[in-house]
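Trainee: pasting a predicted model and its sequence here:
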Amino acid sequence: MQIKMSNQVDSSVYADAIAIRRAVFVQEQHIDETLEIDTVTPATWHYVLYDDQKQAVATARVTPSDQWTGHVQRVATLKAARGQGYARQLLQRIAADGLSRGWRQLVLGAQVTAQGFYTQLGYQPQGRPFMEAGLRHQTMILALS
């Protein structure tokens, strides 16, 4: 298992992240591709986890919201690779990297169906659920320490 990251949209890491997101969000969850594949800046870091066969199986991205906060988005694991702890490992790496950047918290909009997963990682719900891309989401925050 290996985690790679890049903030370059012409990198193989970014291409692998997009491929996973298309498979999970566009094909599996039927989210409109124009909503899913959005514009990013070099401040956005794309993480991809590669399994022992060097296949890209999970992804997430993080962008600083402010000097103390990272905004995690687009957490996805290919259907065939779920249940292996890959997303957990990605999010733990993002939290460790955020801590080294001096961030105090991570925030994300969890699909309500995945809220329990994020709670297990220490994220706490904040505010009321909201709709995004036709799916119910919940803002969740992880304090970094």
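Mentor: Nice, I can see it.

Trainee: make it CA atoms for all contacts and neighbour counts henceforth
Mentor: Fine.

Trainee: for this structure, what's the longest strand?
Mentor: Taking DSSP state E as the criterion, the chain has its longest strand at strand 56-66.

Trainee: give the contact list for A43.
Mentor: N7, T63, P64 (CA atoms under 8 Å, 6 or more residues apart in numbering).

Trainee: which of the residues you listed count as buried?
Mentor: Burial by neighbour count, 16 or more other CA atoms under 10 Å: within the contacts of A43 this picks out N7, T63, P64.

Trainee: wait, what's in contact with the last one?
Mentor: For P64, the set of contacting residues under the criterion of CA under 8 Å, 6+ apart consists of A43, T44, G70, H71.

Trainee: again, but for H46
Mentor: Contacts of H46 by CA under 8 Å, 6+ apart are M5, S6, N7, V13, Y14, A17, T59, A60, R61, V62.

Trainee: here comes the other one, which I'd like you to weigh against the first:
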Amino acid sequence: MSYHVRRIPGAGSLEDAFAVRRAVFIDEQDVDEALEMDGKDEDAVHFVIIDADSDTAAGTARFRVPDDEYGKPERVAVRKEYRGNGLGRRLMALIESEARTQGCQRTRLHAQKQVVEFYRNLGYEVTSDEFEEAGIVHVEMEKPL
């Protein structure tokens, strides 16, 4: 399969990002739509990976800078049928590049407990105890850039 990336703002549409997030978080993980669509999308940079063969949005992630201290990868999601193809790693590489471009010295994210190892393999370290977010157990993780 071949993929290309759409950046928002830029060539991409938020609807592509929302389609992946609905499939993964709302439909698959049963997250309440009001929690998922949190009103912070307009203040973020989004990346969407598109399956070039079908023009389907396969994965997405957003990036915000909530304060001058760090950048925050959020809403990292890959549709079930596209998992295992390196798209999550690619999304995180895009996010970390964006963070550096915006002058961030580190990133901080909330990782679902089930994907902690994924982030550890990318250089993130757990920096908190477990907590619940949207009904799912998470931990905070950080990485210097």
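Mentor: Now that the structure is in, tell me what you want to look at. Predicted model, so just to flag it, every value in this text is computed and none were measured.

Trainee: before we move on, back to that, what remains of the contacts of A43 of the first structure once you look at the second structure?
Mentor: On the basis of both residues aligned by TM-score structural alignment, their matches' CA atoms under 8 Å, what survives of these in the second structure is T63.

Trainee: just send the contacts of A43 of the first structure back as TSV, with distance to G109 of the first structure too.
Mentor: Converted to TSV, these look like this (distance: CA to CA, whole Å):
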residue	distance to G109 of the first structure
N7	21
T63	13
P64	15
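
Trainee: what is the nearest of the contacts of A43 of the first structure to G83 of the first structure?
Mentor: Taking CA to CA as the measure, G83 of the first structure lies nearest T63 of the contacts of A43 of the first structure, at 26.1 Å.

Trainee: so that closest one sits right up against W45, yeah?
Mentor: Yes: with contact defined as CA atoms under 8 Å, T63 of the first structure counts as touching W45 (6.4 Å).

Trainee: the corresponding residue of the first structure for Y119 of the second structure - how many residues pack around it?
Mentor: In the first structure, Y119 of the second structure lines up with Y118, judged by TM-score structural alignment. Counted with other CA atoms under 10 Å, residues neighbouring Y118 of the first structure total 20.

Trainee: who's in contact with the one helix or strand Y118 of the first structure maps to?
Mentor: Using DSSP states H and E, Y118 of the first structure maps to helix 115-120. Residues from elsewhere that reach helix 115-120 of the first structure (CA under 8 Å, 6+ apart): A110, Q124, Q138, M140.

Trainee: rerun that using 10 Å as the cut-off
Mentor: Outside helix 115-120 of the first structure, the residues that touch it by CA atoms under 10 Å, 6 or more residues apart in numbering are 87-88, 91, 108-112, 122-125, 137-142.
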